[in-house]
Every structure is written in structure tokens, then in C-alpha cells.
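>>> Kindly return the folded structure for what I paste below:
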Amino acid sequence: MDNPARPSPLACTSCRQKHLKCDASVPACTRCITAGLPCNYTPSRRGYRGAKRPRENEYHPVYIGHGTSVTTLPTQNPTWTSPTAPSLTGSSVQGGSSNGPGNTYGSTPAMSPNQQQLYPTSFHSSPSSELVDEDELVNLFYSNFFSAHPILVPGSLYYVHPYPEYLRQVVRLIGSHYSSSVSSDSLRASIDLTGHGSTEQKDSSMVQARLLFAIALHARGEAMEAADMMHAAVSLAIEIGMNLRNFATAHGQGNLVQEESLRRTWWELYVMDGYMAALHKRPSFKSNTVHSGVLLPCEEVIYASLGCLPQPPSLEQFDMRLFADEEIQFSSFAYRIEAARILAKVLSVAGTQYEDQVQVVDNALAGWIHGLPQIKADVVNSYNVVDEMLFQGHMIIQCATIYLHLPRSDLLNTLPVTANIVCAERGRHMSPASTQHMHSVKATNASKELANLAAVRVPVQKHTPFFVCGLVLGAIVQLSACSANAGSEQHRDRVTLIIGLLKSLSRNWAISGQVLIQVKKVASEVLQTSNLSSPSVNQQDNTAYDSGISIGNSPSNTSWLSMLNMVENQEFYGLMHLESIYPGSV
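You can find the predicted model right below:
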């Protein structure tokens, strides 16, 4: 009789702690990859014969390039370290601890000959003593921001990678927004990526710096500067050919991690460019007007582990995934890219009067969710770890759904001031009355899904700053539905949740604090008015109201929307980046 399957003699720490069977695959076991967890191994203690003299500075080679290995810290230590940075003491951080698991620093001896070959000595010197809390700020960047925008090399390679000083300045700026002891304003003033003077560079590092800086500027509430910086990043990327398939291999210097970083940079640029276009109500975005032959990124856990990176799939393979004979596993980043591509389709039909075209795009929105594999059915896995790339994919799809359906709905069609709400422009209510109701239902359901994303119980500072705009969009629809439906407990609860998240995010990003004040003011008026107009609403009736069905849009219960008039009232300036920022936009 065959012996039953027994656990592998070498199991990762995660499987050991949960007493689960581990297949001991490297660089990560199947269970950890599926769960999106870091996978680490410790030496087995079976056959232990007593204490041995401790060995210091024990390292393991990890393959990161074409036939090249580098020396890293022991795999049982899940923290990432800087090779030359001093340890932190007494640092005060906000939004993340610099001393928590996975976020600590330590000293690392000199690099191995192979590592020195990949990263010349001139690039891995210790941080300047004149810099403010260099080590802390880099730590905060990787602990809080990196998972939402993972384009640079993993943290364990940051100090040994030849990043120029202007890019490191941007990293420090972003990290400062998660610190309560470092002022971000002085760091902001020292950054100049406009292409003038000594910082004029035309390479991938400048693209990365401009991209990250544009995200930071947006989150700081500097809308015009953010738009200009994003445009500069996209233009430079196209100029140097980052959208071409062979760019990563030609400029990666045989380093697979660097090649992956370059591929991620282009696709991150594509996604962020789409975000900006939607916020500014533009019908297209520049990175979507050129051919993108770049191969797709790998899973985050594989990228972070510095393991042997798999052969990246192509966009053509992804598009044919549902029709292929052999199933190919694609990363969450790839599904996030697909969500941005669908958003581009939504923007392209913003002004169309043809319901057939709208239906085609609506089918793509629904198809994205149904096309997710079973292991990506939820943004939170069984270990309560959030897949940030998948989280953003869902956020983009729900925002795009609102962009598509709210202008065609009956939620706001009696109100002239809706021209100044993003995705609800004046004169865009082109749908027949028979279909407006269905558009209202779909827009309201999408805002409910955004609220569900807000309800995910994870540290909110780890989400992209663009989540603020998704929250505001969800609040606008929920308040509109609440006003149209003469009040609803479900709408009120969702708005309350969104306000709470905006308050938490305001600790790190100014844009959240700016919109929080206005959302609270609007919510106070509409909820008070709804209570006055509907003093008694029983719980049974709430199920009908929750669908977004209009039961009488009287001007008396929608006066709060006059606060959204950007022409006559600037109180909502910065809430969503509107037409006044781009006077000639469509």
C-alpha cells in the first residue's frame, strides 16, 4: 500500500505557523503565492545535536539576472535593509511604523563581487549626512506607498541601485508624507524635474521620477502641477521608446529585476495617465494613443522575493486568455492594466448618443469582473492580505461605471449645476427616458461597490492617493441617490464610512483634507433635508430606495447641489479636477 502524501521536510514559516501542508517551492510556495504572502524559509531543526557557534553575516545567493546571483540577507529575516544606512532610533512616523515587521533596517556588510559588478561602487555610497532622516523616509516610502505604485526595484536593492539624486529626492518627499517629524514642504521646494538646468535628463530614471512626483503633487492638491508633470513623464517615455517591447531588455543591463522595473514603469505610467484623463474629463490620454508592446509585469510576491522571474507574457496573450487551450496565469497588475484600458473606452464614448456603443463598453466593464480567475475573486485573501493591484483594478472599473452611467441617468438630470460634477456634464443626458432608470441603478450600484472597497479593514495609507477621488465619486452618487430617494439609511451609512476614510487619509495627503471639508458640508445639508422631507422611513422600504430609483426629484430636496457649481462657487475646487483646470477639454 502506498504511503499517504506527507508534508515536505522543508516548509515555509507561513505554512508552519498555520500548520498547513507546504510544497516547498522556490522562490515561494504555491500557498503563499495564492495568498499573496511573503514566503520565507528557515533551516530545519530536525536532527539538532546541540548548540553551535553562531555564524554572523550569513547570506544566501538569489538569482536576479542572466546567470548572475547577488548576496542577500538570510531568508528567515523578512525585513529589507539598506547596505549602509544607520539604524533608526526615536523616529516618529505617521501612517506606518518604521520599526514594525518587514519595515526595519539593519547594517549590511560589503557587497559580493557579483553584486558590485551589477551595481558599481560609486552608486551605493551611504546617504549624505545633510539629508533629513534619509533612512526613515525611504523606509516609509516602501512600507506605505510602494505597494500601490511598485515601479522601483524592491526595497532590498534600493541603496545599491544607481538611482540619480533627483529620483531619490522624490522618494524622500513621498516618504515624508507618512512622517510626523519631517516637513514635506521643504523637500517639495527642492525638487525640479522640469528639464531645465542640471536635472535635464532623458532616461528611464527621469520618467520614474516625474511619474512618482506627479502622483505626489496630485495627492498634495497641486492639480495643475500634477497634470503638467504627468504630461512631461508620458512625453519623455514615448520619446525614449519605453512603450516598445525591447526597451526593457536593451536598457536592463542583463538584470532581470531592472528589466521588470522598466516594464512596470511604462504600464504604471499608462494607468496613471488614464486616472488623470478621467479626473480632468478628457476623452483620451496620450499613452493610449501609441502602440504598447511592453510585456506584462509579474506577480508582486515574486517581484519582491527577488527570485527567478518568469518569462513575462504579452498583451496579446492576455487578450486571448479566455480562448486559449492552455490556461496562463496573469498577475494582478495585468488585470489592473486591463481595467485602465476599459476606462479608456469609457472616456472615448463620453459624448456619444448611440446606446449601442455605450452597451459595448458596459459589456467590457462587466466582463472584467467575470473574467477574473477564482484565486482573484476577492481583493482580500484568506490571510486578510489585500492585493493592492487588484484593489485598484476594482476601483477603476467602478469609477468607470459611474463615468459611463451617471451622465445618462435620472439622478441629476433636473439640476443645471451638474455640469460641474466630473462625469456629469451639462447637456450630456442623452439617453431616452426609458433607459435612464437603468443607468441610475448601475451608477448607484457602482458607488456601493466603491463603499465596499472602503470597508476593507486594512491600513488605508497603503492605498493609492487616487483612492481619494474614487471615494468622492462614490459619495457624490450616494448623496444624489439619497436626495432622490428622500433619504435612506444605507446611503447615509456609506457616506459616513467614506467621510471616515477621507479623514484618515487626510493625515497623509492634503487633497483628502481639502475634499473632506466640502463633502461633510454637502452631506450635512442633503441628509438634513432628506430627514425633513421623509420623517419616517421603515426598514422594509429601504431595500427599494437602495437601488437608486428616483421617487420624485423635487428642487426642494436637491438644493445642496448648488454647492457644486464651480463657476459661481469655488468651494469644491480640488474636490475632483474639473473643467476649469482644462478650459479647452471636452
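>>> drop to CA atoms for contacts and neighbour counts, all remaining ones
Fine.
>>> Could you check how many residues crowd around residue 366?
Applying other Cα atoms under 10 Å, we find 13 residues neighbouring residue 366.
>>> Tell me the secondary structure at it.
Three-state assignment for residue 366 (DSSP: H, G, I helix; E, B strand; the rest coil): helix.
>>> Against residue 339, how distant is it?
The gap separating residue 366 from residue 339 is 11 Å, by Cα to Cα, to the nearest Å.
>>> Can you tell me the closest non-neighbouring residue to residue 63?
residue 69 (4.4 Å; Cα to Cα, 6 or more residues apart in numbering).
>>> In which helix or strand does that neighbour reside?
If you go by DSSP states H and E, residue 69 is part of strand 68-72.
>>> Now the second one, please; I'll put the structures next to each other:
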Amino acid sequence: MSSDLQVAPPPVLKPNAKHISRACLECRHRHVRCDGGSPKCSRCTKNGKECSYVKSHRGGSRKKGVKKAKLNPLEAERTLEQRRLELPCVGADGKVGSCPNGHTESSCALLADNNFEGLEKLPCHLKDNNARTQVTFETMRRATSNGTYLKQQFDVDAVLHNYYAKFHNAHPVLPPLSHMNKFLERSDNPKELLAVMKIIGDGYTTSKYAKDINAVFDVAMEISSLINSGPKDLISIQTLILVSLVCHISALHDFSTTLRKQAIELALTLDINNLDIERFVGEDINGNVLKDAGNRNTNGLTPSGSSTEELNVNFFNTQRVRNLEEVCLKDCARRCFWELFFLDIIIGCADGKTLSTLAQKQCFVNYPSDPPRAKFDYETRAHCSKLVDESVRLNNIIFSNMSIGQQYTKLTASLSNWELKFSNPDFYQLPYLIDQNGTVNEGVHQGIIMLNYAKIFTHRPLSFLWRSDIPRNLKCVEFLSDQLKNDNDNCQDLPTQKDLINSRKIIETRKTIDAANSIAKTLIDTNPVDVLKRTPLSACSMAFAGLVHLSAYLWSSQIVQTQEQHNLNICDLNIYEEYLKLELSGIYQISTHFYLSAKIANYLMDNVQRLLPSLYSKIQHHFKHYSNARDPPATIARSPNAVIPMNESPSMNSNEALSNNITYSLAMEGNSSSDKNFSLTTPSSDEPPSPQSDTGCNWIDKNQMDFDFSNMEFGGFDIDSLNAIEELFKVNN
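Modelled structure (predicted):
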């Protein structure tokens, strides 16, 4: 071999050399090799460059025959949860705050990161109330909480004191205070129950949860996770009821709905709706009759006679409830059931369309023995709640263009019967709203609210305060006269029938307004100063009444403009104005503690400003403290671009003032609807549900309110322009 022939030395192989499957963006742009280091590659670290990674779109591993090892289901779920925590949060045009998964604001801004395609991003918490996020409960349920709230050591005495002093009387879900220490001790001090009791007590004694619903959301998520991972029993139901209510009054409506449905499902699974089936007499609240009751041995709590023996064993013999007395446990179950029955209707049915789940089930459950009926009337509240469900059912029939004759007659008779009962409690052996000691019976109070809810839902669709097409539908007004049963739906061509329908609509309008007046009068009777002693859901009833009074003000103002003798209507306008001030005052008091009230008060004020600027100016002056505050609360905070109400001359007569009110409000609408900085955004029907509703109240978001005056003679007034009021409500389908 020639000496000139040189053999190339063998290549030097680096130990453990491997193919790098990812490269940072900086190295990609420079077309240099990247070692894929985490969190920064060595080249970016050396050069002080920003280092970030995105997913490659060139496929998977280049090595043939190499497959990833399969994970068992438990490891796969854990890996998925960990990867979700590494995701950036859902964007909201840069309007982000602290996030439930611990992300910083800068990391949430990395919305183009595609490292984890196919996984849903977690919701960010919003600094701007107008920002929207695409969040469903399924996304929230899979989120992992930091778990700090439940780890604290609760001061049980302080928790019990605040909860029972401020909240328990309005919603007596738990045992009496005298029994509660023993209840907690025997059930091993359940953390989730103490946590929700603490957040309710803190909500009433401070204002921190009125300003930070993110904190409510975090605690609710933590409690929900603990319930889902632990035993399901009566304490789980108690906790779910309270957490659901807290979420609702914090404007976390989708989350609240899911928790409430979970509580109902668990109650039905544990057969609580048949708790007293052995001893039940007569029809239940839904009209179900028990047949062959003597042949049934089901107890509802004990395992001996149930077809679902295992579930009932778990219900009665879980580790933390096995030592509870059976009498106490059964009464707790009754309180839970009837609280769910009430909440599922006042919250779930208040959109005017949704029917209650429990109002369609067997309810062979007696009313609780503690508190006694003289202190809290469960029966009255339940029956009045049932009327709301029936009125919503009537609404659905109306919207379906079906005959309502029999349903309407039966429902209005039932409503009138309950009006008579409340007017003469002694004759019907009912407790008074306020007893001889001045104590308010919260069950009667809530029953009155539900009765007036039912009256509004029943009468408003057929009044001048609701949709124009409904009173023209002959099937909806066939109870007026047999003469209306013909094929011609155009009532405008039939003067006699038109007058008859107008007369009926006036009656329905007055009944609707009377129901709203009754809500305001109940607030007066129970002392507006003590509104925080009532249920926090009173804010919804006052807002509902306020919307009716606003629509009544608009309707009456049009009559004033067309009548020479308008003294009576002017008096009505003054009454509606004072009622609006009263209702807003009550809502504002609750808004200092819970966020929902702030949202609906702000929503109501915005619509008064938009539709009746002069009335808004009067009401705003009434709340001068809020409007002049340097840092106004959420209830009255307004956009810097909000339109200032028009000033009126003292010499302007009432007709001119009313005309200017409406004309100016119509001119305002175009500006306010296009103002991106307006304090409350207009709900959009194509946006997905959010844990925080646009207006802060679910029944506002999912309802619709419009007015029609075409059946009344208003001279030369431009009636068509009043269609702008249709924007008062938007329907989210």
C-alpha cells in the first residue's frame, strides 16, 4: 500500500447523541441548530435572546418502529390535567387578570401558542366586565384549583355566628344553630360545608365578594372538586345548594345552574323525593296520587325497602353521617328538597321559558318540622312557586300558538285564590307575613314574591307591556268571546272585536302593574332598611318589578300625550317613579355585598337613561352619593362617553317634557348601541354561554321585552319609533 494513501480517521461520535425534535423560534429564524433546552435553549441563554417554542407541523418522530408507550387511564388523565395547566388562557382582547391556573398576565397573552392543539384552554379571569370568554362548565370542571381555601383552619364559632346571624333565617337549609355544633362534630366537620358557610358569612359582613367574583369562582371550583372526589350524601346536597346560590348571586350563572342540577340529580338518586312515601296522604304538590301506599315498605333513608339498596345505604351510612340521628337527618333532607324546589323555580324558570325539573316529579315529601310553620312557611312558598312553573308553562303554550283558554282560566283562578289567602290569613289558617312580635316569616315573604312572579308571567304576555303579536292571535284570546273564533286573525279589520281585545289588554296590563306594585309594597311592609335580612334573591324580584314599572311608565306616558284629562296618569307616573327609586335603593343595598345586584341595578339604570333621560336625571339625583363618588361602585359606574341627560326648562309643561323624553331617548339609542365603551355590552345571540352573564342576571339575558301601541289611538305620534324599546332585552338562543 502506498504511503501517500491516507485513511480518513473514523468520525468522533458524541456520547448519547440524539435527534432534537424541536427548535425554538429564534434558532429557526437564524437557521442554526437548537439543542431544545427548557425553558430556554443554550444558544438563546448565551446570547440573551427571548426563547419560545411552537409545535412543528412536519409530523412525528423520524425513527422507524418507535412508538410511544401507552399510559394507563389514570396516568393519562393526570398527564392531560398537567398539560392543560401549561396552556395559555382564553384571550379577551388583552383584558385579562389573575387566572385560576396561576398564569401571569404576560403568559396569558401568548395566545398563538400551538404546543397543545386539541386541548381546550382554561378561562382567564377578566379585569374588564365587558370582555367575553368562551367558557363552559365542562372547561371549568376540568380545571385544577390551587386548593388553598379548603386547607385553612376554619374558626367554626365565627363561621357559625356570621352564617346564622345574616343568612340562615332566609334559607334554613341547615339544622338550627342549637343543633349545628353536634351536627358538625358527628359529621367530622366537613370542610366543603364550612367553606361555603364561611364565604356566605364573609359576603354579608364584608364587601370583598361584591368586588371580586373571581374569588367566589375559585372557592366554588375548589368545593365542587372536593364534592366530586368524595362521598355523595346529604351533606353534599346541602353544600351544592349553598354553593349554587352563592354562584348565582355572584353572576356565575352557568356554573350555578350546573351545581343546582347536580344537587337535584343527587337528591333524586338518593330517593329523597319519596322520603315520606309510607306516611304521605293525598296528592303531592304536582298532583300525583300514591296508589297502594300500604303495600310499600320504602323508607327513603333505610336500605330495607328500597329497590336501590346500595345507594340508600350510602346515603344513610357514609362515614360522616352514620352517627347523625335519623330524625335530624330526615328533617335535613326535607329542608334540602323544598329549598331545591324553590330555587329550581325562582332561578331556573325565571327566564319565562324553562320548566322546573322537580315540578314534574313525584314529591312525596312532608314539609320540615323545624323551623315550624309560624316561623318559616315552607308550604306557602312551595305552592306559590308551583304557580310560577305553571305560568311559565302557559307562556310556552302562548308562544306555540296553541289554545290557552282552559289553562288561563285555571291559573288565574289559582292566583286569585292565593291573593285572597294572603289578604285574610286567619280565615285560611295561614301565618301572617309579620307576626305580633314584628318578626317576618321569610317563607311567607318568599311566597308573596313567587305569587307576583307568577302574576307577571301570566298577565304580561296578554298586556300592552309585552309582544304585539300575541294579543292578535285569536287562539290566545278565545276566552274573551265565542265571536272571536273565526279564521280572520286581522283584528284591525274588526272594530268591535278590536275594542274588546283592547279592553282585555288593559285589564291584563293593570294586573301586571299591580303585581309589580305588590312586590314594592312587600318591601315597604317588611322595612326597606332590613332588606339584607331577606333572601338575596330579593334583588331579582325588585329588578323584575322595576322593569315592569319602567315599561308601565312608558305606556302611561303615551296615554298622557293623547288625553286632555291626564291628571290620573300623571299621578301614576309619579308613583312609578317613586317605586323605581325604592326598588333601586333596595338593590343597591344588596349590591354592596354581592355582585349580581350591582349588575342588574346598573342594567336597569342604563335602560332608564337610554329610554327616559329626564326620569334618569331625577333618579340619579336621588342617588347623588353614588353618582358623585370619586370611585363609583360597579352599580353606578358609567362610561366616560355616556350621553348626559337633556336639561329641561322649568317652564316646560308635562306633555312637552314627556315628548322630549321619548324623542331624545330614541335619538340616543343609535349612539349608545354603537359605543364600544358603554358600561354594559348588548348581549349577542351568537355568543356562547359564559359563567358571567352580560347583564348579570340570567332571566334578563334570556328574556325579551317589547311594546306595541298600534291598537291604541295616539293621534299623530310616531308609534313605530317606539320599536326601539325592543332593544331592552335580547334573546340568547
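>>> picking up where we left off before, what helices or strands is the strand holding residue 69 of the first structure leaning on?
Counting contacts by 3 or more Cα pairs under 8 Å, 6 or more residues apart in numbering; DSSP states H and E, strand 68-72 of the first structure packs against strand 60-65, helix 113-118.
>>> gap between the last one and the chain center?
Averaging C-alpha coordinates over helix 113-118 of the first structure and over its chain gives two centres that are 33 Å apart (Cα atoms, centre = their mean, to the nearest Å).
>>> That helix aligns to what range in the second structure?
With TM-score structural alignment applied, helix 113-118 of the first structure matches no range in the second structure.
>>> contacts for that helix?
The set of residues external to helix 113-118 of the first structure that reach it, using Cα atoms under 8 Å, 6 or more residues apart in numbering, is 68, 69, 70, 71, 255.
>>> Mark which of those are buried, thanks.
Among the contacts of helix 113-118 of the first structure, those classed as buried by 16 or more other Cα atoms under 10 Å are 68, 69, 70, 71, 255.
>>> Out of the residues you listed, which two sit at the greatest distance?
Using Cα to Cα, these span at most 14.3 Å, a distance reached by 71 and 255.
>>> What are the boundaries of the strands in the second structure?
Here the second structure has no strands by DSSP state E.
>>> Grab the longest helix from it for me.
helix 495-525 (DSSP state H).
>>> re the thing from before, among the helices and strands packed on strand 68-72 of the first structure, which is nearest residue 264 of the first structure?
So among those, strand 60-65 is nearest, using Cα to Cα, at 16.2 Å.
>>> all helices of the stretch 251-400 of the second structure, in order?
253-269, 309-317, 326-346, 378-399 (DSSP state H, counting those that start in this stretch).
>>> What residues of the second one count as buried?
Looking back up the chat, that one is helix 309-317 of the second structure. Applying 16+ other Cα under 10 Å to helix 309-317 of the second structure flags 309, 311, 312, 313, 314, 315, 316, 317 as buried.
>>> Which other helices and strands does that helix contact?
Under the contact rule (3+ Cα pairs under 8 Å, 6+ apart), helix 309-317 of the second structure is not packed against any helix or strand.
>>> Report the angle between it and helix 326-346.
110 degrees (axes from the mean of the first three to the mean of the last three Cα atoms, to 10 degrees).
>>> now helix 309-317 of the second structure against helix 253-269, angle please.
Relative orientation of helix 309-317 of the second structure versus helix 253-269 (the same axes, to 10 degrees): 110 degrees.
>>> for the third one, same thing?
Interaxial angle of helix 326-346 of the second structure relative to helix 253-269 (the same axes, to 10 degrees): 140 degrees.
>>> Give me the mean deviation of helix 326-346 of the second structure from the first structure.
For helix 326-346 of the second structure, the mean distance to aligned residues of the first structure following superposition is 1.4 Å (mean Cα distance after the TM-score superposition for the first structure).
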